[in-house]
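Colleague: need coordinates for the following:
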Amino acid sequence: MRAYRKIFSLEKLPEGSKVQVEVDGMEIGLFRVNGTVYAIDNICSHARAPLSDGELDGYEIACPLHGARFDIRTGEAKTAPAYEPVACYDVKVEGDDIYIAL
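Modeller: Below is the predicted model of the structure:
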C-alpha cells in the first residue's frame, strides 16, 4: 500500500499554477487546474527537462526544451518528440493540505 505524503498547503498552489517539489528524492510536478490538483513526474520522458518550467495550457504541460506535450491527468505523451508517458501520482486534499501517494 502506498503512503500519502503531505506536501504543503493548498493556498501555495493557486488555480492555474504549477510548481516542482522534491519528495523522497523524486522531482514531482504539481498542477492545479479547475480546482483539482494533479501530480506527475516532473522530468520529460524525451528530453529530461523539468516539465513545470514549461507552459501549462488547460490539462497539458509542454516541455520547455522541445515542446512535447503531456496530459497532467494521465501522464500520456500527446505530441512528438515524446512518445513515452510520465508517471502520475494519486493526490488527495484534506482540509487545506495537499497529499501525494508514493
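Colleague: could you use CA atoms for every contact and neighbour count after this?
Modeller: Noted.
Colleague: and the strands in the chain?
Modeller: All strands of the chain, identified by DSSP state E, fall at 4-9, 18-23, 26-33, 36-41, 56-57, 60-62, 69-71, 88-89, 91-94, 97-101.
Colleague: the fourth one packs against which elements?
Modeller: Right, the one you point to is strand 36-41. Under the contact definition 3 or more Cα pairs under 8 Å, 6 or more residues apart in numbering; DSSP states H and E, strand 36-41 sits against strand 26-33, strand 88-89, strand 91-94.
Colleague: quick one more, to check against the first:
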Amino acid sequence: MALMTVAKLSELTPGKGVCVEAGGKKLALFLVDGKCYAIDEYCSHRNAPLHEGQCVGIEVVCPWHATWFNLETGAHRCPPAKRGITAYRVQVTGDEVQVEV
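Modeller: Next comes the predicted model:
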C-alpha cells in the first residue's frame, strides 16, 4: 500500500464531499471538524455516488436510498445496504491530503 496525494486541504469545504481518484479507485473525500476521511465512492447497495451524500457528524447519508456509512470505519448502520464499504487511512502533510491505497 502506498500514500497517494489526492487533494489540497485548502480546496476542501467542511462537510462537503469530493470525488477523487487514487490507485485506480474512486474515493469520496470529506473534511469534518478539521479531519479528512476517505471511503469508497460508491454505495454498496446500488452504487450511488457517496461524495454527493449529506454529512452528519462522521457519517455520510447515501443520496439515493439513505443508508448511513461511518466515515472512520466504512460500516453501515441501516438498510437498504447489507454491507459496509472500505474506509482508507488519510494523512495530511502541509496542504497535501494523501490516502493510503
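Colleague: so which of the helices and strands packed on strand 36-41 of the first structure is nearest residue 79 of the first structure?
Modeller: strand 88-89 (17.6 Å; Cα to Cα).
Colleague: the nearest residue to residue 100 of the first structure once chain neighbours are set aside: what's it in contact with?
Modeller: For residue 100 of the first structure, the nearest residue in space outside its immediate sequence neighbours is residue 91; the separation is 4.6 Å by Cα to Cα, 6 or more residues apart in numbering. With contacts defined as Cα atoms under 8 Å, 6 or more residues apart in numbering, residue 91 of the first structure is in contact with 37, 38, 39, 98, 99, 100, 101.
Colleague: again with residue 89 of the second structure
Modeller: Under the criterion of Cα under 8 Å, 6+ apart, the neighbours of residue 89 of the second structure are 37, 38, 99, 100.
Colleague: mind running it again at 10 Å?
Modeller: Under the criterion of Cα atoms under 10 Å, 6 or more residues apart in numbering, the contact partners of residue 89 of the second structure comprise 3, 36, 37, 38, 39, 72, 73, 98, 99, 100, 101.
Colleague: which among these gets closest to residue 29 of the second structure?
Modeller: Here the nearest of these to residue 29 of the second structure, counting by Cα to Cα, is residue 38; it sits at 4.6 Å.
Colleague: from residue 16 of the second structure, how far out is that closest one?
Modeller: 12 Å (Cα to Cα, to the nearest Å).
Colleague: over to residue 60 of the second structure?
Modeller: Using Cα to Cα, one obtains 10 Å as the distance from residue 60 of the second structure to residue 16 of the second structure.
Colleague: again, but for residue 2 of the second structure
Modeller: 25 Å.
Colleague: settle it for me: which of the two has more neighbours?
Modeller: Each of residue 2 of the second structure and residue 16 has its neighbours counted (other Cα atoms under 10 Å); residue 16 has more, 17 against 10.
Colleague: which residue in the first structure lines up with the more buried one?
Modeller: Counting by TM-score structural alignment, residue 16 of the second structure lines up with residue 17 in the first structure.
Colleague: any idea how far residue 35 of the first structure is from its match?
Modeller: Look at residue 17 of the first structure and residue 35 of the first structure: by Cα to Cα, they are 11 Å apart.
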